[in-house]
Every structure is written in structure tokens, then in C-alpha cells.
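Q: quick one: sequence and predicted model below, then my questions.
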Amino acid sequence: MGDNNFEQRCAIRFCLKLGHSATETFQKLKQAYGESFLSRAQVFRWFKVFSEGRELIEDEPRSGRPSTAKNDENDIRVRELVRFDRRLTVRIIGEQLGLFHTTVHQILTIDLEMRKI
């Protein structure tokens, strides 16, 4: 989370404790932060969450699989497979390594800087 978002969440909680409405809080944030203020929907959502008793300003930990497919180990595995057989397609490399073809494509073009794939 950016420092600016953290500051604005603190300000939302502060305005709530002072008894301001969500609309007043949004207007104050808009005035204070200029172009980089939170959207109206975000301000109202955080205002509601804080008014329901939440004290934490940081985001809750999210469940789900973290993005771990693009790492140095997979870069090496893809590079070795391509060096062994340059005729392999992106889809076949993905199947052999257990990676999505889009991940393999990103590794080849971005990380390994290969252009003719």
C-alpha cells in the first residue's frame, strides 16, 4: 500500500472520530490531496469499515495463491529447455514445466529477452 493511501485512511478514521460524514471526509481529502486522492467509492467503503469498528488501517491479508511462477528457478528451467530444443512451442514448454503458457511467454520475452519464439 502506498504511503499516500495509508495517510488518507488515517485521515478517514480521524474524520470519523471527529463526527464528520463520509461526504465531508471525501471533500476534505479531495482538497488536501489534490489529484492523488482516493476515489469517492473507496472513501465511503473505508468510512463504513471504520464506523463498523475496524481499527486496522492496513489491508487484511488476502487468501489465494501468491504469484510465484515467475522466479529465477523457472527462468533457468525455461532457458535450459529452450537450449535443449529450440523448436519447442511456448505451450509445450508450459506443459512440460507445469507453467501457464502466458507465464512461459513472459519469461522468454521479458526475463530472457528472446524475440523469435
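A: Noted; the coordinates are in hand. Numbers count the residues shown, from 1 in each chain.
Q: drop to CA atoms for contacts and neighbour counts, all remaining ones
A: Will do.
Q: what's in contact with the helix or strand hosting residue 32?
A: Element membership for residue 32, per DSSP states H and E: helix 22-33. By Cα atoms under 8 Å, 6 or more residues apart in numbering, the residues outside helix 22-33 that reach it are 8, 11-12, 15-16, 37-38, 40, 43-44, 47.
Q: got another, please set it beside the one above:
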Amino acid sequence: MILILFKLQKTRVEIYEPLQEHFPDLAPSQSTVERWYREFIHGNFVLEDAPRSGRPNISHNEENVNEMLDLITKDPHITYAQLEYETELSSGTINIILHEEICVRNLCARWIPHSLNLQQKISRI
């Protein structure tokens, strides 16, 4: 939206005010609008993030997710410490995999799915 208004030759204020008016909760701050405006003035119209330095996250992959799923399927009472030992992953990575990928939670020291499928519901009755 900022780029479109910039190409329509609007000023920083003419870009910022309509954004605040139409998207009060979602609009970027004035400093963000000014930063993008400066980028556009200098001819930088690339909207994607630039590559960043640092180590990529290689531990949060499909292989580790499947391994974790196998472990909690075999032993629903397995602990974080045991998962760390078996998978050699950090507790933070284990937490992300369990709660965001596999969607399980620990209830009464047993890993159970957040939501049950139809077959699981029938087996509980």
C-alpha cells in the first residue's frame, strides 16, 4: 500500500494518514512509513526480506517431527528429558514440534492430541 501511494507521488503524511484512518489497528507506525519512503526514494523497490546472517534452523524438519511422533506414540508418558536424550534436540525445539507441529499437550503426564478424530472419539466411549 505504501509503494502504491508512493508511486502516486503522495508525501509521507499523505501516505501515513489514510493508513491510520482505514486500518487503525493494523497500520504501520509513522517511522516505518518514513523508512519505506526513504527506501523508495533511493530506488530500492524490493519488498522481500534480505538474507540474514546466522545459522539456519535445521533441527525443525520433517524427519525430527516424525521421530518425535513415533516416540510419543510408543510411550505417551515420555518426558521432555527423555525426548531430549532420544532426539538430541533442545527443549525449545521439542516444545515447538510438540505443540505446533504434532499438536499435542501433556495432560496427567500423558501426551494426548489437542483435538480427537472421529475414530479416537468412538474408542473413548
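A: Sure, I can see it. Here the structure is a predicted model, which is why all the values come from computation and not from measurement.
Q: TM-score them against each other, please.
A: For this chain pair, the superposition-based TM-score is 0.62 by TM-score structural alignment, normalised by the length of the first structure; 105 aligned residues with a Cα RMSD of 3.0 Å.
Q: circling back: among the contacts of helix 22-33 of the first structure, who's most crowded?
A: residue 12 (26 neighbours; other Cα atoms under 10 Å).
Q: host element of that residue?
A: Short version, using DSSP H and E: residue 12 of the first structure is in helix 3-18.
Q: and for residue 112 of the second structure?
A: Secondary structure (DSSP H and E) places residue 112 of the second structure in strand 110-113.
Q: quick check, residue 106 of the second structure in a helix?
A: No. When classified by DSSP: H, G, I helix; E, B strand; the rest coil, residue 106 of the second structure is found to be strand rather than part of a helix.
Q: quick one: it and residue 112 touch, right?
A: Yes. Contact criterion Cα atoms under 8 Å: residue 106 of the second structure and residue 112 qualify, at 6.4 Å.
Q: how close does residue 72 of the second structure get to residue 26 of the second structure?
A: Distance, residue 72 of the second structure to residue 26 of the second structure, by Cα to Cα, to the nearest Å: 40 Å.
Q: the two: which is more packed in?
A: Legend: neighbour count by other Cα under 10 Å for residue 72 of the second structure and residue 26, higher for residue 72 (18 against 9).
Q: can you confirm residue 56 of the second structure is in a strand?
A: No. Applying three-state DSSP, one finds residue 56 of the second structure to be coil, outside a strand.
Q: what's the burial count for it?
A: What residue 56 of the second structure shows, counting by other Cα under 10 Å, is a neighbour count of 8.
Q: ditto for residue 68 of the second structure
A: Other residues within reach of residue 68 of the second structure, judged by other Cα under 10 Å, total 20.
Q: give me the most central residue, the second structure.
A: residue 100 (9.0 Å; Cα atoms, centre = their mean).
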